[in-house]
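Asks: dropping a prediction and its sequence here:
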Amino acid sequence: MTRLSDQSWLTAPQTRAVIAALEAAGGPGCARFVGGCVRNALIGQPVDDIDIATTLAPEAVMAAIKTAGLKAAPTGLAHGTVTAISGGQPHEVTTLRRDVSTDGRNATVAFTSDWAEDAGRRDFRLNALYAAPDGEVFDPTGQGVDDALSGRIVFVGEPETRIREDYLRILRFFRFHAWYGRGPADAAGLKACADLKDGMVRLSAERVSKELLKLLAAPGPAPALRLMAESGVLDRVLPDHAGLSLFESMVRVSPDALLRLSALLPADADRVRASARALRLSNAQKERLVLALPAEPAVSVAMDERAGRAALYRLGRRRFEDQVLRAWAAAPVREVEARRLLDQAAAWPIPRLPVDGHDAARAGASGPAVGRTLGAFEDWWVEQDFPDGDHAAMLGRFLPRSKP
């Protein structure tokens, strides 16, 4: 018998309150923890989300949670999901179910009380694991525990069947391989992903980008990306990708998923914007991808501290750091210089321009000359490495000269 032990989330008062509420309505054994929390507990990884499966119907789950004085949110009643809020902690509670029909994106489900039937519709065997409130693990496929401990990502049943139910499972195969896989990828699963990759056209861009960024956030995603490239899946996800060379260097330099995505894209602002639009990334994500590209003033890991301060002032801290990391990824042997610039960016308080339009006006500037005066002063001030002084009194030197 496999049993979870030393899991604070398993015995936390807020978790016990949700289980107690469900068992008060459905009796002992009506609720088990499921999926990622069980898998991660088995392999010693952090548990972020607590999912619970239950034989209770969704309406009964809602009533049981409210009767216990907890908050219930109907986050997905059509698919049997209710979110119970206990002690400020969300617990996703889903009724056991089986698929009635699927179209590669969405499923029509029927509720069931059969744990094996519920397990049979899940994606991978290591995710089809359940644990009783006392920590006893149930493994309906008979191989989920071994898969989790051995780092095998294997579909439940026939890979083609699971993928045709939801083509996002192609990306999930590579994502789970990046996070939990060890050794070669499952051959049958990999072949099915390659054979059925054209079906990904049915997926929304939002689902694809969310899954892709989760994959890129893995500690070591490069082997999974190589498999995606070899199978042709990467071409479906990022048709305009620039290959893996810079990406693999960036993985060693930064854990940031968006910077890793930046390294997968060509160094061309228009093409980056097009890829970001295709993935339906947010405006902030799109802007950061573009601003990470090499720009003027050019960031080089060879620049000295004075040039670094000038670039940091002109670009801002986030953009400067992103460009340093990209330059480091392009020249991995320059780690010492890159780290020096990053330390400088973290430590140096970026100054504000010490004069403004009022100062320029008092110096004699008016109309468009105000902006030109401030711009000329700023160029001098940056070039001179941000000297102190009575800057307002100096502005007269920077007034535009009148044409004779």
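Replies: Looks like it arrived, so ask away.

Asks: please count neighbours and contacts with C-alpha atoms only from this point.
Replies: OK.

Asks: check which helix or strand Ala119 maps to.
Replies: Assigned by DSSP states H and E, Ala119 belongs to helix 115-120.

Asks: again with Ala274
Replies: With DSSP H and E as criterion, Ala274 is part of helix 269-278.

Asks: list the contacts of that helix.
Replies: Helix 269-278 is contacted from outside by 205, 238, 240, 265-266, 286, 289-290, 293, using CA atoms under 8 Å, 6 or more residues apart in numbering.

Asks: redo that, cut-off 7 Å
Replies: 205, 265-266, 286, 290 (CA atoms under 7 Å, 6 or more residues apart in numbering).

Asks: ranking by neighbours, what's the top pick from these?
Replies: Counting neighbours by other CA atoms under 10 Å, Leu265 comes out on top of the contacts of helix 269-278 with 25 neighbours.

Asks: output the contacts of helix 269-278 as JSON lines; include the columns distance to Gly232 and secondary structure.
Replies: Shown next, in JSON lines, are these (distance: CA to CA, whole Å; DSSP: H, G, I helix; E, B strand; the rest coil):
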{"residue": "Ala205", "distance to Gly232": "18", "secondary structure": "helix"}
{"residue": "Leu265", "distance to Gly232": "16", "secondary structure": "coil"}
{"residue": "Pro266", "distance to Gly232": "18", "secondary structure": "coil"}
{"residue": "Lys286", "distance to Gly232": "25", "secondary structure": "helix"}
{"residue": "Val290", "distance to Gly232": "26", "secondary structure": "helix"}
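
Asks: put this next to the previous one:
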Amino acid sequence: MSLSMAGQPWLESQATRAVMAALEAAGGPGCARFVGGCVRNSLLGQPVDDIDIATRLRPEETIAALKAAGLKAVPTGVEHGTVTGVSERRPYEITTLRRDVETDGRRAVVAFTEDWAEDAARRDFRLNALYADAAGTVFDPTGGGLDDAAAGRIVFVGEAETRIREDYLRILRFFRFFAWYGRGAPDAVGLAACAALKGGMAKLSAERVSKELLKLLAARDPRAAVQAMAETGVLAQVLPQVQPLPLFEAMCGLTDDPVMRLSALLPADAAAVVASALRLSNAVRDRLAAAVGDGPAVSPRMSDAEARAAIYRLGRRAFEDRLMRAEAAGEGDGARLRSLAADWTPPKIPVGGRDLARLGLPAGPETGRLIKAFEDDWIADDFPTDGHEARLKALIAATARG
């Protein structure tokens, strides 16, 4: 693996150069290095989203350096040494080198340092403890990060159990990074530590757990990671309601959508409980409930008319999600109905209270009941575009006779 990232577009961009120049103007050459995902992904030829920078400068010095260069500085986490610099509208998270003073399994009390090795020693995995200077020269303080990245190994920095006890979220991160970057079998030492300490995850906030879980499920193919989670008991620790994995494994072959993959890990009656326990966003909670909850059953074998009725009642997204679950369960190929859902626009109900008033029915509770009865008949007849008045009259007459 190359020891230089020279030529990377994000590294050579004017925005990035401006940030590094501002920091080095205050702290001297080499006072700041890129760290973590941007280095790892560049070396692996994968996209770079976030750019993190570690620096010997203290937070107040970082802020002053950025402002002196005409760049925006946002004190996003100064108590932990983090300042967000903004250059040409791109954010750069800049954090002072740190060492842990005290940890409780959820958060750490840190002290600032000027020692790159101390900063690397508090990071989670060796392939995330890679640094690179402004010229793109790569540094590997742990001595194993470059080899791990090349081999697809997720290995804790130092002692695995020590790293986990510092922050139990690292158990989920171990499986998440294995899902994204791992090859072969998971690191045996790390796996054993995760299994032994999984109970500590009870200390974590639901929001941190759900965010990490959804990132894991968004990997190209998370099946091996989730299988390892199941075998170690970590999956049941996160999702006590988890069902056997065949539906999940089939779902991974159909979509990379993490919400649908999560739905395939859950029994139909557990979605609401899980959404509440994990404190999922309202959008994810509502989608899970619609995908597995009550309402019309969806199957690739249903007729076009039945599909249109289900789309009308459920909405297109919920229909497509239920169809995908049915496909994953082995009920057939849903291509025909996916195409129908994409091309068909549900019509609006063509009658209302005014139409009933015009036919002599006074306003009242009966109006709503009749409109609902009309809608049910109209859907059952596959949304006819005419004959609405005759249908209303028949319903009114039937009501009068009853």
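Replies: All right, it came through fine. Owing to the predicted nature of the structure, the values given are computational and were not obtained by experimental measurement.

Asks: now for whichever helix or strand comes after the helix holding Ala119 of the first structure, which elements pack on it?
Replies: Sequence-wise, the next helix or strand downstream of helix 115-120 of the first structure (DSSP H and E) is strand 130-131. Counting contacts by 3 or more CA pairs under 7 Å, 6 or more residues apart in numbering; DSSP states H and E, strand 130-131 of the first structure packs against strand 31-34, strand 137-138.

Asks: so where is the first one in the second structure?
Replies: Looking back up the chat, that one is strand 31-34 of the first structure. The alignment of strand 31-34 of the first structure onto the second structure (TM-score structural alignment) spans residues 32-35.

Asks: mean deviation of the matching stretch from the first structure?
Replies: Once the two are superposed, stretch 32-35 of the second structure sits an average of 0.8 Å from its aligned residues in the first structure (mean CA distance after the TM-score superposition for the first structure).

Asks: mean per-residue distance, the lengthiest helix in the first structure versus the second structure.
Replies: Scanning the first structure for the helix with the most residues, using DSSP state H, yields helix 368-383. With the two structures superposed, helix 368-383 of the first structure lies on average 1.7 Å from its match in the second structure, counting by mean CA distance after the TM-score superposition for the first structure.

Asks: what range in the second structure matches that helix?
Replies: Taking TM-score structural alignment, helix 368-383 of the first structure hits residues 365-380 over in the second structure.

Asks: quick check: buried residues in the matching stretch?
Replies: 367, 370-371, 374-375, 378-379 (16 or more other CA atoms under 10 Å).

Asks: please enumerate the helices of the stretch 51-200 of the first structure.
Replies: Shown for the stretch 51-200 of the first structure, the helices assigned by DSSP state H, counting those that start in this stretch span residues 58-67, 115-120, 144-150, 159-165, 168-180, 187-195.

Asks: angle of the longest one against helix 187-195?
Replies: Spelled out, it's helix 168-180 of the first structure. Per axes from the mean of the first three to the mean of the last three CA atoms, to 10 degrees, the angle that helix 168-180 of the first structure makes with helix 187-195 is 130 degrees.

Asks: next one: helix 168-180 of the first structure to chain centre, how far?
Replies: How far helix 168-180 of the first structure lies from its chain's middle: 13 Å, per CA atoms, centre = their mean, to the nearest Å.

Asks: now do the second one
Replies: A distance of 29 Å separates the C-alpha centroid of helix 115-120 of the first structure from that of its chain, computed with CA atoms, centre = their mean.
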